[in-house]
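Student: sequence isn't available, so here's the structure alone:
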């Protein structure tokens, strides 16, 4: 067959692969039509025929028609003659094989006419995709093509993160295949082919309808009387910005803010929350809010998500404001909160909002800043208090365990990357956004003042667009050289193109995304936790389950402070604007106090 039909000729490997593909294609066509029996038949492999060289065995009726058309022989005589001519006909296995071949041929005849079909939403994913891919989709709750389309339209570009072992590239191939059948399946939205953050803001208005509801600010519309055009706190006269209502004033304020995308999102998030609360909960325009309203919002923020329903003093239930984490903004299930805020998060939100109103006063949009008269003491909460010690940090023992656990993992692309990323992050204290932004072009060397040699440094663009120089130890540089060599690059960092990222995607030289790196590090923390739990160290495992990427930054500060590094140098390394922020690593010595008490017990 290979010699006759394939261009590759007698290549046994390709011949077997082609037969497997043909069998799978035919079986999937049968499944699409609900013909499970035929699909099973076509997947069966025929056992080798021990008498393949002998002629095929005709049926008894065919033998009679050829050898006794006039009915000369009795039935017993005809059967005896038939078996003498074809003794293999008495072999039960050969007869079974013959019947199976006949059934497969009939199934082929049926399925041949069904091949030229397009997928429809009701088709099972197993009818169109290879079994491993189909099994992964089914495990993720996606049994049909329709369910797959619904998942993509609901969650957008990152719909695949809940599908085990699929990955971004596999998801892209599936989306490309779906787009090839838009005539029968319908079009996919733009947010299915690119991350929402990479799409223009105007794209959200094409996906969602403008309405007065708990929706993203881009598609939120306030009633005319609550838009802020005649707010009681409006400054008399024309403002110094091109804004006639509160929504436009917020957009003008956001446009003046520079810095990292994370900072911009934080400002938008807090302005969005306040605007939605003012209109929907309070029934007021943003520029109508007074001192009492601001105090109520402060209490609302601190009570949201942690108050018993019967004790909730506000009009709209808490659940209306809280949704699942990481829900895309284009989804109807999006909400401005994914849970209660910590006390520090509430205070940070109030600082941003107060800054917004201070700016509105400066540009003569508002007459005064009501937040200047509101205290920052939060409403009483039954929640646990803030940590009185720096708990979000790996101890020296925990860090050593993590490194040992990492060294024991099997060598592959992911492990090779982790063996560089973890020491690099812990030694430099870089933020997540700074880690993924680091590139070869940011590296430089300086000669040592005393003796020969050089020190390696990394230029880092931190918060507020401020640059700082971060030293890289010899240990980190050795790890970097190993990682570059594993990626097929020159071990000498500066011999590579300047745009080469220090941390790349798996199997690529493209920079890794912040969300992907976050997920990767969280996964290894959880794996270490499971390993500890298996050894009976449940309490130690809890710390690793709680750990996030930011723990690496705290670990850097805490370990350096405990080794005697001056606080001003720590501030320079970590890029803190205020020395008070850095002092959290130096102002307590609770373990020493515990040791003193323990020694006297």
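Tutor: Yep, it's here. Small disclaimer: the values here were computed from a predicted structure and weren't measured.
Student: every contact and neighbour count from this point should use C-alpha atoms.
Tutor: OK.
Student: show me where the stretch 451-600 of the chain has strands.
Tutor: Applying DSSP state E, counting those that start in this stretch to the stretch 451-600 of the chain gives strands spanning 454-461, 467-472.
Student: tell me where the stretch 1-150 of the chain has helices.
Tutor: Along the stretch 1-150 of the chain, counting by DSSP state H, counting those that start in this stretch, helices occupy 2-5, 12-32, 36-43, 60-67, 75-85, 92-112, 131-139, 145-155.
Student: the stretch 251-400 of the chain too?
Tutor: Using DSSP H, counting those that start in this stretch, helices in the stretch 251-400 of the chain cover 261-276, 291-303, 343-362, 396-407.
Student: mind putting those helices in a markdown table, mean neighbour count and distance to residue 22 included?
Tutor: Output for these, formatted as a markdown table (neighbours: other C-alpha atoms under 10 Å; distance: least, C-alpha to C-alpha, whole Å):
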| stretch | mean neighbour count | distance to residue 22 |
| --- | --- | --- |
| helix 261-276 | 17 | 50 |
| helix 291-303 | 19 | 61 |
| helix 343-362 | 18 | 59 |
| helix 396-407 | 14 | 44 |
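Student: re the thing from before, now the helices of the stretch 1-150 of the chain in TSV, with distance to residue 248 and mean neighbour count?
Tutor: Formatted as TSV, the helices of the stretch 1-150 of the chain follow (distance: least, C-alpha to C-alpha, whole Å; neighbours: other C-alpha atoms under 10 Å):
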stretch	distance to residue 248	mean neighbour count
helix 2-5	68	12
helix 12-32	53	17
helix 36-43	60	18
helix 60-67	89	13
helix 75-85	95	13
helix 92-112	61	15
helix 131-139	44	17
helix 145-155	29	19
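Student: for stretch 225-237, list every residue counted as buried.
Tutor: By neighbour count with 16 or more other C-alpha atoms under 10 Å, stretch 225-237 contains the buried residues 226-235.
Student: then stretch 507-520?
Tutor: 509, 511-513, 517.
Student: of all the helices of the stretch 251-400 of the chain, which one is nearest residue 462?
Tutor: Residue 462 lies closest to helix 261-276 among those, at 10.9 Å (C-alpha to C-alpha).
Student: wait, residue 275 touches residue 286, no?
Tutor: Yes: Residue 275 lies in contact with residue 286 (C-alpha atoms under 8 Å); the separation is 6.0 Å.
Student: who touches both of these two?
Tutor: Residues touching both residue 275 and residue 286 by C-alpha atoms under 8 Å, 6 or more residues apart in numbering: none at all.
Student: dump the helices of the stretch 251-400 of the chain to TSV, plus distance to residue 148.
Tutor: Listed next are the helices of the stretch 251-400 of the chain as TSV, based on distance: least, C-alpha to C-alpha, whole Å:
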stretch	distance to residue 148
helix 261-276	30
helix 291-303	37
helix 343-362	37
helix 396-407	36
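Student: here comes the other one, which I'd like you to weigh against the first:
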């Protein structure tokens, strides 16, 4: 930070600095901002979001406005609000690692109206705190209105949930890829060429199987337990435990039309102990969710890839990277006494997204695979994100007649009105299916 733009003492002191005794030991604006962000050290998601917005403001204030943060007036705040609508080219660029020299504060497409309003709210709250601790004399953002936004009917994108039959097929395809093939021990002379190519592919599949198993464990945590991406990334083994409840036989569980039974149900598997996972979700609210038997099996396989005993070592992240990139950032982050370091939410989201897209690529390359997937299915999988599997749980739970208040508790919704969106979506799907049925009947 240039001294003349630091808002420090003497000649460089910001014109909005308070003259009375301050409650924080901050000699300049950057130290004051760090003191504010330090309040959120135990809330990593909030800390990351607030850091991003304040960092953007500081960079704009210093580079574009040529003013210290503690010298910004209402006119400057209004100018930054306009800047958020259309950042200058030097501030935009494709997503890069934060340590890269090509990193830029904004994406090329800029910010949506909702993101612009969120930035103003975050900055206003930060300045209000700086006034409260008597670092600043006043809050210029209190006179700035938020950008106008459209109040949408629903923020929950239920339409992104996978239909029941597609969810069943995706799970089966994942299971197939998680099984490492057995390499042939001997080859007959006449089969050397064909066997060599098959062996090379089998070895590649065997090396990819652990990554498939990590992705499957994450997908099932979200699709069978309704976790958010950040909740799945932060879930730990010590918070997963067996309950005193046992599952009923599979024949007693109603299924929506088109959803095939799982392999265990088709075999008439015996009742299993129901496991539960305790997590801390949004608004620092703790909740407990059920964990399916398939998810437990997937987690055990993933832990075996990490050379960990799932049933014997009751600590550590449920899902963790199998290898660490050789970058300084990654190596420093994973230098810890803990046995494993969990994925970041973004990294876990990429693991899931890449697995699903790779599944689509393999299906497109295999004519037999295309026979069981429609074009609409493939298009939906290409655009599927990790959060879509949480919506998949919500829609399946409603379709199986799970009480709405139970679905609300598992998903961690603050309002029952939010959960009711899944009920409305299920009713709409029923009506659309009925309309198609009647149309086919009339055509005959």
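Tutor: Nice, I can see it. Keep in mind that what you see is a predicted model, and the values were worked out from it rather than measured.
Student: before we move on, the earlier item: would you turn the helices of the stretch 1-150 of the first structure into TSV with distance to residue 393 of the first structure?
Tutor: Below are these laid out as TSV (distance: least, C-alpha to C-alpha, whole Å):
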stretch	distance to residue 393 of the first structure
helix 2-5	63
helix 12-32	52
helix 36-43	55
helix 60-67	84
helix 75-85	85
helix 92-112	62
helix 131-139	36
helix 145-155	33
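Student: out of those, which comes closest to residue 541 of the first structure?
Tutor: Distance to residue 541 of the first structure, taken as C-alpha to C-alpha, is lowest for helix 131-139 among the helices of the stretch 1-150 of the first structure, at 27.8 Å.
Student: which residue in the second structure lines up with residue 473 of the first structure?
Tutor: Aligning on TM-score structural alignment places residue 473 of the first structure opposite residue 292 in the second structure.
Student: residues in contact with that match?
Tutor: 224-225, 274-275.
Student: try 10 Å this time
Tutor: Contacts here follow C-alpha atoms under 10 Å, 6 or more residues apart in numbering; on that basis residue 292 of the second structure touches 220-221, 224-225, 247, 272-276, 298.
Student: how about residue 441 of the second structure?
Tutor: Applying C-alpha under 10 Å, 6+ apart to residue 441 of the second structure gives the contacts residue 435.
Student: need the three-state assignment for it.
Tutor: What DSSP: H, G, I helix; E, B strand; the rest coil gives for residue 441 of the second structure is helix.
Student: against residue 378 of the second structure, how distant is it?
Tutor: 28 Å (C-alpha to C-alpha, to the nearest Å).
Student: what of residue 97 of the second structure?
Tutor: Counting by C-alpha to C-alpha, the gap from residue 97 of the second structure to residue 378 of the second structure is 30 Å.
Student: more neighbours, those two?
Tutor: The neighbour count for residue 97 of the second structure versus residue 378, taken as other C-alpha atoms under 10 Å, is higher for residue 378 (20 against 10).
Student: picking that back up, tell me which of the buried residues of stretch 507-520 of the first structure is nearest to residue 269 of the first structure?
Tutor: The shortest approach to residue 269 of the first structure among those belongs to residue 513, at 21.2 Å (C-alpha to C-alpha).
Student: find the nearest non-adjacent residue to the closest one, please.
Tutor: Leaving aside its sequence neighbours, residue 513 of the first structure sits nearest to residue 436 (C-alpha to C-alpha, 6 or more residues apart in numbering; 6.5 Å).
Student: and the contacts of the strand or helix carrying the one you found?
Tutor: In the assignment (DSSP states H and E), residue 436 of the first structure maps to helix 432-437. Helix 432-437 of the first structure has contacts (C-alpha under 10 Å, 6+ apart) with 260-262, 421, 424-425, 428-431, 460-463, 501-504, 511-518, 549-550, 552-553.
Student: let's see that with 8 Å instead.
Tutor: Outside helix 432-437 of the first structure, the residues within contact range by C-alpha under 8 Å, 6+ apart are 425, 460-462, 501-503, 511-514, 517-518, 549-550.
Student: so which of those residues is the closest to residue 564 of the first structure?
Tutor: Comparing the contacts of helix 432-437 of the first structure against residue 564 of the first structure with C-alpha to C-alpha places residue 425 closest, at 20.0 Å.
Student: how about the helices in the stretch 251-400 of the second structure?
Tutor: Under the criterion DSSP H, counting those that start in this stretch, helices of the stretch 251-400 of the second structure are mapped to 263-266, 293-305, 328-333, 345-365, 367-370, 375-382, 387-399.
Student: just list the residues touching the aligned residue in the second structure for residue 243 of the first structure, thanks.
Tutor: In the second structure, residue 243 of the first structure lines up with residue 26, judged by TM-score structural alignment. By C-alpha under 8 Å, 6+ apart, the contact list for residue 26 of the second structure reads 32, 35, 135.
Student: closest to residue 437 of the second structure out of those?
Tutor: Nearest to residue 437 of the second structure, judged by C-alpha to C-alpha, of the contacts of residue 26 of the second structure is residue 35 at 62.3 Å.
Student: average offset between stretch 523-532 of the first structure and the second structure?
Tutor: When the second structure is superposed, stretch 523-532 of the first structure averages 2.5 Å from its matched positions, counting by mean C-alpha distance after the TM-score superposition for the first structure.
Student: show residues contacting that stretch.
Tutor: Under the contact criterion C-alpha under 8 Å, 6+ apart, stretch 523-532 of the first structure has outside partners 402, 405, 538, 540-545, 547.
Student: need those residues in a markdown table with distance to residue 323 of the first structure, can you?
Tutor: Listed next are those as a markdown table, based on distance: C-alpha to C-alpha, whole Å:
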| residue | distance to residue 323 of the first structure |
| --- | --- |
| 402 | 34 |
| 405 | 36 |
| 538 | 31 |
| 540 | 31 |
| 541 | 28 |
| 542 | 26 |
| 543 | 26 |
| 544 | 26 |
| 545 | 23 |
| 547 | 23 |
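Student: out of those residues, which is most surrounded?
Tutor: Going by other C-alpha under 10 Å, residue 544 tops the contacts of stretch 523-532 of the first structure with 24 neighbours.
Student: what lines up against that one once you look at the second structure?
Tutor: Residue 544 of the first structure maps onto residue 381 in the second structure, with residues paired by TM-score structural alignment.
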